[in-house]
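> Give me a model of this one.
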Amino acid sequence: MKLIQIICALLVLTAVASATVSHHDCSLDTMVLGSWKQDGMTIIQYAITIENHTNKMIKSIHISTDHTLTLVDKSSIWNIEKQSNGDLTLPVGQPTIAPHSSLTFYCILKGTTRPNLYVKSISF
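Below is the predicted model of the structure:
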């Protein structure tokens, strides 16, 4: 019985370790490219860079956001894929990020609130 408990504990720890993304593995850097007024509302264009800090190739990444990703319209985000659940994933044209490399995507948002983005999952 003890052996089964130990094996179960090891399996749980393995699952947690593989789901955890260290901030040392990958970072998201947000930069304002410009802003303007449109119909009385502030519009801001951002460049968001996904940095791979590892010696391994990123094969997939899921970036989550919340209500702060207020796109002007559906075409106001590019060089990234927006999934039906709201997650952002690597674009078809660049399905990986090489070791110590990066990918930049862009979006145009309504309002002055920076988008809240965080890495939900990553696989190498």
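
> all contacts plus neighbour counts: C-alpha atoms, from now on.
OK.

> how about the strands in the chain?
All strands of the chain, identified by DSSP state E, fall at 26-38, 41-52, 60-65, 77-78, 81-82, 88-89, 102-110, 117-123.

> Sequence B follows; please return its structure for comparison with A:
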Amino acid sequence: MKSIVLILLGLLLTIAFVAAQEEDRGRPPYQCPKNCGGGHTCHIKNNDCHCRKFGDINDIKLEYCRLNSWVDGACGKTYTQWDIKIVNCGDCDLHEIYIGYDYTLRLRDSSSIWNIARLPYGVLTLPSYQTSINAGASYTFGFIIEGTQKPNLDILYVRF
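Predicted coordinates:
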């Protein structure tokens, strides 16, 4: 009887540990005061927070540029190189941005992305050496992905 109780206790502790890990996995790497839901960008300017639908932001945008596609003779897979320009169209410096991606960003390998930091949970952000994007300026990062489809990138959070 005592061994059954110990086994059940161990099982409960394991379940609690796994549940805590799963809960942490769903947390974004940024905090939005308004808790904007899916399909929305948390937009903070002058400490004023608004939730805006993806694509409804006028002061920041992503511009895609497909540079090249080719078939790798060794494996027969098609790869495409993309440059993504983060354009600050606003009148304030951008201090923080988080960009979400999904399965369409299938990198050729771990070294096939540059000038951007990859975070867990499908999130990209500016690298530590790029602390801001000035008003009216832009910043470009790039990657090589499998296939030719334009990857889905959404601005999740911006802070000016």
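
> Tell me how the two chains score on TM-score.
In this superposition the chains share a TM-score of 0.83, using TM-score structural alignment, normalised by the length of the first structure; 111 aligned residues with a CA RMSD of 1.6 Å.

> sorry, back to before: of the strands of the first structure, which approaches residue 4 of the first structure most closely?
Within the strands of the first structure, the stretch nearest residue 4 of the first structure is strand 117-123; the backing value is 28.6 Å (CA to CA).

> Quick one: map residue 102 of the first structure onto the second structure.
Counting by TM-score structural alignment, residue 102 of the first structure lines up with residue 138 in the second structure.

> Identify the residues contacting the residue most central in space within the second structure.
The residue lying closest to the centre of the second structure (CA atoms, centre = their mean) is residue 123, at 2.0 Å. Contacts for residue 123 of the second structure (CA atoms under 8 Å, 6 or more residues apart in numbering) come out as 98, 99, 100, 101.

> if we go to 10 Å?
When contacts are counted by CA atoms under 10 Å, 6 or more residues apart in numbering, residue 123 of the second structure touches 28-29, 97-102, 117, 153-156.

> And for residue 82 of the second structure, the neighbour number?
By other CA atoms under 10 Å, 21 other residues sit near residue 82 of the second structure.

> Over to residue 154 of the second structure?
For residue 154 of the second structure, the count of nearby residues is 20 (other CA under 10 Å).

> Please apply the same query to residue 109 of the first structure.
Residue 109 of the first structure, neighbours per other CA under 10 Å, totals 23.

> Name the nearest residue to it, ignoring sequence neighbours.
residue 71 (4.5 Å; CA to CA, 6 or more residues apart in numbering).

> Please report how far the aligned residue in the second structure for that neighbour lies from residue 97 of the second structure.
Aligned counterpart of residue 71 of the first structure in the second structure: residue 107 (TM-score structural alignment). Separation of residue 107 of the second structure from residue 97 of the second structure (CA to CA, to the nearest Å) stands at 21 Å.
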